[in-house]
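Asker: need a 3D model of the sequence below.
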Amino acid sequence: MRLEPITWERLVDVLADRLLDLKPADGDSWLKVAFDGAPAARPGDLASRVAEALRARGRAAQVVGTEGFLRPASLRYEYGRQDVEAYYSGWFDTGALWREVFGPLEPDGTGRILPDLWDPVTDRATRSPYVRLAAGGALLLHGPFLLNHWFPLDLSVHVHLSPSALLRRTPEAERWTLEAFTRYETEADPRDAADVVIRADDPRRPAWSG
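Answerer: All right, here's what the predicted structure looks like:
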């Protein structure tokens, strides 16, 4: 894979312009875009900046993070607070994402989606109101392991960190999760599966392919 240097500002503009030109698959009225990456890669920051750029261009956009769709602590920590298998395949409520986010954006959907469901701090439902994404708008979903779930995506962006950068930028208390990201690289091969790949080892000097 050939990666080319780029600035974050230019990358945001390139992605926003690409989404403006992209047509939803299967006759849908909404674009569905994934910003995949470990928390240390900060895919949510990029998703938010692209959403701002889209709105500046007159296109509706809604950012949704998988951290707002965690399962309750009783399920996440059933096998301990640092169980790698649970983190990899059981922390995030993908069923709720299908029901509350992707379902309403199907061709016959209402566009009325839930931006988040569960607060991990209080371990209670957020009770956030539904929001309606205008027809022609874009859903920008961000979080880890997104390319493992067969979500109906029109574009996938993977923000990649090398093992050394991932170790360096992951807080010590969260380094037990690194085994899950090694497994994800092996099983999902996100650098090959994604439409756009961004190398973010140096947060000041990204490189990309797409």
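
Asker: C-alpha only now, for contacts and for neighbours.
Answerer: Noted.

Asker: elements contacting the strand or helix carrying Ala86?
Answerer: Taking DSSP states H and E as the criterion, Ala86 maps to helix 84-89. Secondary-structure packing of helix 84-89 (3 or more C-alpha pairs under 8 Å, 6 or more residues apart in numbering; DSSP states H and E): helix 178-188.

Asker: what helices and strands are in contact with the helix it packs on?
Answerer: Contacts defined by 3+ C-alpha pairs under 8 Å, 6+ apart place helix 178-188 against helix 84-89.

Asker: mind checking what helix or strand follows the helix it packs on in sequence?
Answerer: Following helix 84-89 in sequence, per DSSP H and E, is helix 94-97.

Asker: nearest spatial neighbour of Asp13, chain-adjacent residues omitted?
Answerer: Excluding its sequence neighbours, the residue lying closest to Asp13 (C-alpha to C-alpha, 6 or more residues apart in numbering) is Ala53, at 6.9 Å.

Asker: could you also give me the structure for this next sequence, so I can compare it with the first?
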Amino acid sequence: MSDGQHTQARERILAAASELMAKAGIEGTSIRDVCTAAGVTPPTVYHYFQDKKGLLDAVVADGFERYLAEKRNRANSDDPVEDLRRGWNGHVEFGLRHPTLYGLMYGGARTTQHPAAAEGERILRHIVSRISQAGLLRMPVDDAVQIIHAATVGATLLLITSAHSPGMDGLSDRTREAVLASVLVAAHAEIEDLSVAARNVLMLLARTREMPLSQGELAIFRELLGRLSDSTSTM
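Answerer: Alright, predicted model coming up:
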């Protein structure tokens, strides 16, 4: 058998195993089922994967490769926070498209992190580091990465297992924005929040008798705050 035929046989086995597991689950998929679907004999499967655990690990590695290919092809924009939102959405969408595979990759079926998951974490860390460099992160990069990763995986698994339960509609978006609010500085608030803050400062200025600003500086400051406070109606 040529190298190309070896590769084709291995890919057929992986594809068959992934499809069968998606339909019947891990326990419902046997080596014999995989052999029948892939058109190979049991010794061929054992040759490439040794046993069912080896086959499962290969399916997970193949899943991570597909997942990471999507992330690698996603170009960075000028806004790292929006890149983080896109990364979150892509992660959740992948899990919902491949629920059984995602369970193998991140769920309780695994007791240790697959080595390929480290690349996904590096991609996330790069985005979070850009956010930190922009002065928009309120905590160390390592802490933010752990929080974001845990929340993304948790939300995805919950949507997979309880998609039709009350309160699931919009769960990913709500969780994402709550996490962003916890890791980003308040200066990255939406424009509505900025206009409210500007109006609050104007009211504080009106009640403050002594200011460490000259009359000219104070006039300019008030003018700028006034513009910001009206920003929702002009933008």
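
Asker: can you give me the TM-score here?
Answerer: Scored against TM-score structural alignment, normalised by the length of the first structure, the superposed chains reach a TM-score of 0.27; 96 aligned residues with a C-alpha RMSD of 5.6 Å.

Asker: how about the residue nearest to Asp13 of the first structure, what does it touch?
Answerer: Counting by C-alpha atoms under 8 Å, 6 or more residues apart in numbering, Ala53 of the first structure touches 12-13, 16.

Asker: which residues touch stretch 147-162 of the second structure?
Answerer: Against stretch 147-162 of the second structure from outside (C-alpha under 8 Å, 6+ apart): 88, 91-92, 95-96, 99, 103, 106-107, 121, 168, 171-172, 175-176, 179.

Asker: and it, which residues are buried?
Answerer: Across stretch 147-162 of the second structure, burial judged by 16 or more other C-alpha atoms under 10 Å covers 148-149, 151-157, 159-160.

Asker: which strands or helices does whichever helix or strand Val45 of the second structure is part of pack on?
Answerer: In the assignment (DSSP H and E), Val45 of the second structure maps to helix 42-49. Here helix 42-49 of the second structure touches helix 31-38, going by 3+ C-alpha pairs under 8 Å, 6+ apart.

Asker: what's the angle from the helix it packs on to helix 42-49?
Answerer: 100 degrees (axes from the mean of the first three to the mean of the last three C-alpha atoms, to 10 degrees).

Asker: which residues does helix 31-38 of the second structure contact?
Answerer: 9, 12-13, 15-17, 20, 41-42, 45, 52.

Asker: Produce a ChimeraX select command limited to the buried residues of those residues.
Answerer: In ChimeraX, the members of the contacts of helix 31-38 of the second structure classed as buried (16+ other C-alpha under 10 Å) are selected with the following command:
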select :9,12,13,15,16,17,20,45
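
Asker: would you reformat the contacts of helix 31-38 of the second structure as TSV and include secondary structure?
Answerer: Listed next are these as TSV, based on DSSP: H, G, I helix; E, B strand; the rest coil:
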residue	secondary structure
Ala9	helix
Arg12	helix
Ile13	helix
Ala15	helix
Ala16	helix
Ala17	helix
Leu20	helix
Thr41	coil
Pro42	helix
Val45	helix
Lys52	helix
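
Asker: any idea which of the contacts of helix 31-38 of the second structure is closest to Ile131 of the second structure?
Answerer: Nearest to Ile131 of the second structure out of these is Ala15 (C-alpha to C-alpha; 38.1 Å).

Asker: assign Ile198 of the first structure to helix, strand or coil.
Answerer: Secondary structure, three-state DSSP: Ile198 of the first structure is strand.

Asker: got it, and Ile148 of the second structure?
Answerer: The three-state assignment at Ile148 of the second structure reads helix, by three-state DSSP.

Asker: ok, it to Ile160 of the second structure distance?
Answerer: Noted for Ile148 of the second structure: a distance of 18 Å to Ile160 of the second structure, by C-alpha to C-alpha, to the nearest Å.

Asker: any idea how far Asp33 of the second structure is from Leu104 of the second structure?
Answerer: As judged by C-alpha to C-alpha, Leu104 of the second structure and Asp33 of the second structure stand 19 Å apart.

Asker: who has more neighbours, these two?
Answerer: Applying other C-alpha atoms under 10 Å to Leu104 of the second structure and Asp33 shows that Leu104 carries more neighbours, namely 20 against 15.

Asker: from the contact counts, what lies against the helix or strand containing that one?
Answerer: Per DSSP H and E: Leu104 of the second structure is located in helix 99-106. Using 3+ C-alpha pairs under 8 Å, 6+ apart, the elements in contact with helix 99-106 of the second structure are helix 3-24, helix 52-72, helix 80-97, helix 141-161.

Asker: out of these, flag the one nearest Arg227 of the second structure.
Answerer: Evaluated over these, closeness to Arg227 of the second structure peaks at helix 80-97, with 25.2 Å, by C-alpha to C-alpha.

Asker: give the buried residues for the closest one.
Answerer: Buried residues in helix 80-97 of the second structure, counted by 16+ other C-alpha under 10 Å: 80-81, 83-84, 87-92, 94-96.
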